[in-house]
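>>> Here's my sequence, what's the structure:
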Amino acid sequence: MNHILQKDELIKHIKTCLKKTALPQDIYEPYIARPFQTTGFFDDLSPYIEIESHGYILIQYERGVKVLNKRTKEADEVIYWILEDTIFLTVYLDMMRQYQVDNIQTHLPNDPSIHQQIVERVNEAFRAIGGLYEKWHHEGKRASIETQSKK
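Have a look, this model is predicted:
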């Protein structure tokens, strides 16, 4: 995709991808539009997107400080980046629901089997989506997206 997609178009693509998975829609639905918020509290290391006429600005915050401010013209990179975050978050929140923990007073067990379940469910979701996004997931493209470009 080289055409600059607007927020509603990007969200539509993301929803289409997520509906191919077995992930609970009630969990991921509220998080799909979050990357496009422009004011308020910004979750640490979550993707945020600004759309310009010639591309996108990929943004991340940590403790209220902008730690990533990177440009791309590729809508697929934006969609993939949001999918990576949303899928992991959805799997994690669903696991919390399954184990009946609140992540405040009770937490998921720090156990290799729990970590393995999370990895398997994330991989399963990307397998269901397939195509370029699955390929990028297995290649670890998120790390290259989140690396600040050299000027």
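>>> from here on, contacts and neighbour counts on C-alpha atoms
Will do.
>>> Do a quick rundown of the strands in this protein.
For the chain, the strands defined by DSSP state E occupy 48-52, 55-62, 65-72.
>>> quick one: the closest residue to Ile79 other than its chain neighbours from Trp81, how far?
Nearest non-adjacent residue to Ile79, counting by Cα to Cα, 6 or more residues apart in numbering: Ile14, 6.2 Å away. According to Cα to Cα, to the nearest Å, Ile14 stands 10 Å off from Trp81.
>>> before we move on, what about Gln98?
According to Cα to Cα, Gln98 and Trp81 sit 26 Å apart.
>>> Of these two, which one has the most company?
In this view Gln98 and Trp81 are compared by other Cα atoms under 10 Å, and Trp81 has more residues nearby, 25 against 10.
>>> so what's the more buried one closest to, chain neighbours aside?
Closest residue to Trp81 apart from its sequence neighbours, by Cα to Cα, 6+ apart: Arg142 at 6.3 Å.
>>> now do Arg34
Of all residues not flanking Arg34 in the chain, Tyr48 sits nearest, at 7.4 Å (Cα to Cα, 6+ apart).
>>> I have a second one here; can you model it like the first so I can compare?
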Amino acid sequence: MPALLRSLVPFICSCEMKKTGVRKLSGNPLAAFISSKAANDMKHILQKDELIKRIDTCLQMTSLPRDIYKPYIARPFQTSGFFDDLSPYIQIDSSGYILIQYERGIQMLHKRTKVADEVIYWILEDTIFLTVYIDMMRKYQVDNIQTHLPNDPSIHQQIVERVNDSFRAIGGLYEQWHHEGKRASIETPAKK
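A predicted model of the protein is given here:
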């Protein structure tokens, strides 16, 4: 199988699983196929443009407003300037991806991975939450400077439901990881 096609297998299977209604990898006949191809996928490092394209394709499967999420898809790949607190930033080199996160201007995470799906998922988690939050601010006509969303359980519930609905629309591995809370393990610094 050509390297490019092999690199697309996890993504294609994720989208195909969504179309066919298959949501979980466990017990799925595709699971063994995906995991064997995922090992091969680690050898092919996707570049910024391909990662952005895959993230955008996933987000287009949701009902989220594109005018909100579109500017945030490329933000994780910026290399200079102001870095938002606790947002994902990615550097790509010949051996894989470097996952970076800042808090109050101090780098809190610097971790390597070779798994493109982890990078895509991490950016999806952040972008989906941010998009839902900004859309809720529009709905309630607040600016997050002078006025803020009410600290109300129903608002929190709406945000959680919209984030879950977005991952349900994307389906596959990314939905599974969302429900498993994989973001926490990605954001846990590697042991030295």
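>>> quick revisit: adding mean neighbour count, write the strands of structure 1 out as a markdown table.
Putting the strands of structure 1 into a markdown table (neighbours: other Cα atoms under 10 Å) gives the following:
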| stretch | mean neighbour count |
| --- | --- |
| strand 48-52 | 19 |
| strand 55-62 | 19 |
| strand 65-72 | 16 |
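>>> Which of those strands sits closest to Ser113 of structure 1?
Ser113 of structure 1 lies closest to strand 55-62 among the strands of structure 1, at 28.7 Å (Cα to Cα).
>>> Provide the aligned range in structure 2 for the closest one.
Using TM-score structural alignment, strand 55-62 of structure 1 lines up with residues 96-103 of structure 2.
>>> quick one: the matching stretch to structure 1 mean distance?
Compared with structure 1 after the fit, stretch 96-103 of structure 2 shows a mean deviation of 0.3 Å (mean Cα distance after the TM-score superposition for structure 1).
>>> Return the residue of structure 1 aligned against Ile120 of structure 2.
Structural alignment (TM-score structural alignment) places Ile120 of structure 2 against Ile79 in structure 1.
>>> ok, that match - contacts?
Residues near Ile79 of structure 1 by Cα atoms under 8 Å, 6 or more residues apart in numbering: 10, 13-14.
>>> List buried residues within these.
10, 14 (16 or more other Cα atoms under 10 Å).
>>> Report the central residue of structure 1.
Asp85 (2.0 Å; Cα atoms, centre = their mean).
>>> Quick check: the residue nearest to Arg34 of structure 1 vs Thr38 of structure 1, distance?
In this structure, Tyr48 of structure 1 and Thr38 of structure 1 are 8 Å apart, going by Cα to Cα.
>>> now swap in Glu50 of structure 1 and tell me
Note on Glu50 of structure 1: its distance to Thr38 of structure 1, by Cα to Cα, is 8 Å.
>>> Could you do Asn103 of structure 1 as well?
27 Å.
>>> which residues of structure 1 fall in helices?
Ranges of helices within structure 1 are 7-19, 25-28, 75-99, 112-129, 131-139, 141-145, based on DSSP state H.
>>> Would you mind giving those helices as a markdown table with distance to Val65 of structure 1 added?
Below are the helices of structure 1 laid out as a markdown table (distance: least, Cα to Cα, whole Å):
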| stretch | distance to Val65 of structure 1 |
| --- | --- |
| helix 7-19 | 24 |
| helix 25-28 | 25 |
| helix 75-99 | 19 |
| helix 112-129 | 28 |
| helix 131-139 | 27 |
| helix 141-145 | 18 |
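>>> what's the closest of these to Val67 of structure 1?
Closest among the helices of structure 1, using Cα to Cα: helix 141-145, at 12.7 Å.
>>> whereabouts in structure 2 does that closest one align?
Aligned by TM-score structural alignment, helix 141-145 of structure 1 falls on residues 182-186 of structure 2.
>>> List the buried residues in the matching stretch.
By neighbour count on 16+ other Cα under 10 Å, the buried set for stretch 182-186 of structure 2 is 182-183, 186.
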